[in-house]
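Undergrad: Sequence and predicted structure are below.
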Amino acid sequence: MPTRIYLVRHGATDLTTDDYFAGSSDVPLSDEGHRQVARLAERLRREKFAAVYASPLQRTMETAHTLALPHALAPIADPALREIDYGHWEGLPRALVETRFADEYARWQEDPFVVAPQGGESGVNVLNRLLPAVRAIVERHRQRTVLVVSHKGSNRLLISSLLGLDPRGYRERLEQSPAALNVIEFAPERHARLCLFNDVAHYAAAVAAAPPHA
């Protein structure tokens, strides 16, 4: 039996639709985000999780608590799962960043894997903390299923790295919708296979409880 990671992005926040840079900003889920996560919890209620891990930020912990409740599990906060820190762009709308920090933003757009905003993180920085954390989770829960709740950028970087994709294109080539579900299998533990990607079938009002990898 493979080790299976159910990798989830947190539900929507009030900054999600407004296109703000809110990587390290600690914001809660919006009402819509709570609805999205509740539907995902219903979808996953019959799964058997060995553990639930989450970024310590409020929006990810709220998501993790809702998803873990039907399984009588307490989410484990892991700082390595947190989102990219956007430095002095944090809390600003993208349109403002594009004009106020035009040169820096252009360099970041060209190569977000290496370039970081002043005071923030590059994609390389994120993977340096994220990959060892996920590897440790996989080793700790061999041949079990684990739920991991993280963020849009972190999830895209992780998936691109595990699949051997060019990490410089992670923003253009990979999407992560709010409360999206991804399923990654490790068999053996050092080789990853993506079984489900950016799935939001639970957005529908009626959700089947069948395993999403079926």
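TA: Perfect, thanks for sending it.

Undergrad: C-alpha from now on. contacts and neighbour counts both.
TA: OK.

Undergrad: For the helix ranked longest in the chain, name the packing helices and strands.
TA: The longest helix of the chain (DSSP state H) is helix 123-140. With contacts taken as 3 or more CA pairs under 8 Å, 6 or more residues apart in numbering; DSSP states H and E, helix 123-140 sits against helix 152-162.

Undergrad: Just want the angle from the helix it packs on to helix 123-140.
TA: 70 degrees (axes from the mean of the first three to the mean of the last three CA atoms, to 10 degrees).

Undergrad: So for helix 152-162, what gets flagged as buried?
TA: Neighbour-count burial for helix 152-162 flags Lys152, Gly153, Ser154, Asn155, Arg156, Leu157, Leu158, Ile159, Ser160, Ser161 (criterion: 16 or more other CA atoms under 10 Å).

Undergrad: same thing with stretch 99-111?
TA: For stretch 99-111, by 16+ other CA under 10 Å, it's Glu104, Tyr105, Trp108, Asp111.

Undergrad: take the one below as the second:
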Amino acid sequence: MSVDIVYETHSLTEDNERGIATGRLPGRLSATGRRLAARLGERRRDDGLAAVFVSDLHRAVETARIAFAGTAVPVHRDPRLRECDYGELNGCPVAALEGRRSRHIDAPYPGGGQSYRQVVAATEDFLHDLAAGWSGRRVLLIAHSANKWALDCLLAGASLEDLVDAPFGWQEGWSYTLPRHFSRRGTAT
């Protein structure tokens, strides 16, 4: 059996509202973000979820905490679901990253950052474990834009080259099917 994945990005942050690319910094939800996180919970609480898996960065954890407060749905933090590390550009204006993301598909961001392929590899490792332990169940992932691109690459056949510099089309969740036998190469076996 496969794993039914629902994917949501963390809720709106103070940095998002100021046009800041938070990257690996913790970030905090804004007042609007906290309201949106509560609405996420209203949408997903009775969605048949076996568990929620969330990036361990504060903004994602805060989203899950608000959305699933008072429910029996278990929430699991996982560092493999972190946003791309922009290195010395963590916390820079979003405009400083626009148009240059494609330069970091394979080359890490300067100052100890990551490449987007490294994010795909971490997400792929997470998916391998998810396939092994959650077959036949429905789970929610709460993470970041780079993880959404990773899911699109690994489960929908998209290419990073087509995703990283395109506008991010936010919506209320995306659905993916993770094959039970998911190999580390991103294909069913």
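TA: Arrived safely, thanks for sending. All of these numbers come straight from a predicted model, not from anything done at the bench.

Undergrad: TM-score them against each other, please.
TA: The TM-score (TM-score structural alignment, normalised by the length of structure 2) is 0.85; 183 aligned residues with a CA RMSD of 2.4 Å.

Undergrad: related to what we said a few turns ago, output the buried residues of helix 152-162 of structure 1 in CSV; the columns should cover distance to Arg173 of structure 1.
TA: Output for the buried residues of helix 152-162 of structure 1, formatted as CSV (distance: CA to CA, whole Å):
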residue, distance to Arg173 of structure 1
Lys152, 13
Gly153, 12
Ser154, 14
Asn155, 13
Arg156, 9
Leu157, 11
Leu158, 13
Ile159, 11
Ser160, 9
Ser161, 13
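
Undergrad: circling back to that earlier point, so the longest helix of structure 1 matches what in structure 2?
TA: The aligned range for helix 123-140 of structure 1 in structure 2 is 116-133, by TM-score structural alignment.

Undergrad: mean offset of the matching stretch relative to structure 1 (after superposition)
TA: When structure 1 is overlaid, stretch 116-133 of structure 2 sits 1.3 Å from its aligned residues on average, using mean CA distance after the TM-score superposition for structure 1.

Undergrad: which residues sit against that stretch?
TA: 2-3, 80-84, 104-106, 108, 146-147, 149-151, 153-154, 160, 178-186 (CA atoms under 8 Å, 6 or more residues apart in numbering).

Undergrad: Please spell out which residues along that stretch are buried.
TA: Those would be 116-128, 130-131, for stretch 116-133 of structure 2 by 16+ other CA under 10 Å.

Undergrad: what do you get for stretch 21-28 of structure 1?
TA: Residues of stretch 21-28 of structure 1 classed as buried: Phe21, Ala22, Gly23, Ser24, Ser25, Pro28 (neighbour count, 16+ other CA under 10 Å).

Undergrad: Checking my notes, Ile184 of structure 1 in a strand, right?
TA: Yes: assessed by DSSP: H, G, I helix; E, B strand; the rest coil, Ile184 of structure 1 belongs to a strand.

Undergrad: Pretty sure it sits against Leu196.
TA: Yes: using CA atoms under 8 Å, Ile184 of structure 1 makes contact with Leu196 at a distance of 7.1 Å.

Undergrad: More neighbours: the two, which one.
TA: The neighbour count for Ile184 of structure 1 versus Leu196, taken as other CA atoms under 10 Å, is higher for Ile184 (22 against 16).

Undergrad: Structure 2: which residue goes with that one?
TA: In structure 2, Ile184 of structure 1 lands on Tyr176 (TM-score structural alignment).

Undergrad: Now do the SS call for the closest residue to that match other than its chain neighbours.
TA: The spatial neighbour of Tyr176 of structure 2 that comes closest, neighbours along the chain excluded (CA to CA, 6 or more residues apart in numbering), is Ile5 at 5.0 Å. Classification of Ile5 of structure 2 using three-state DSSP returns strand.

Undergrad: Ile5 of structure 2: how many residues sit nearby?
TA: Neighbours around Ile5 of structure 2, by other CA under 10 Å: 21.

Undergrad: what does Thr63 of structure 1 give?
TA: Neighbour count for Thr63 of structure 1, taken as other CA under 10 Å: 29.

Undergrad: Any idea which residue is closest to the centre of structure 2?
TA: The centroid of structure 2 falls nearest to Ala143 when counting by CA atoms, centre = their mean (2.7 Å).
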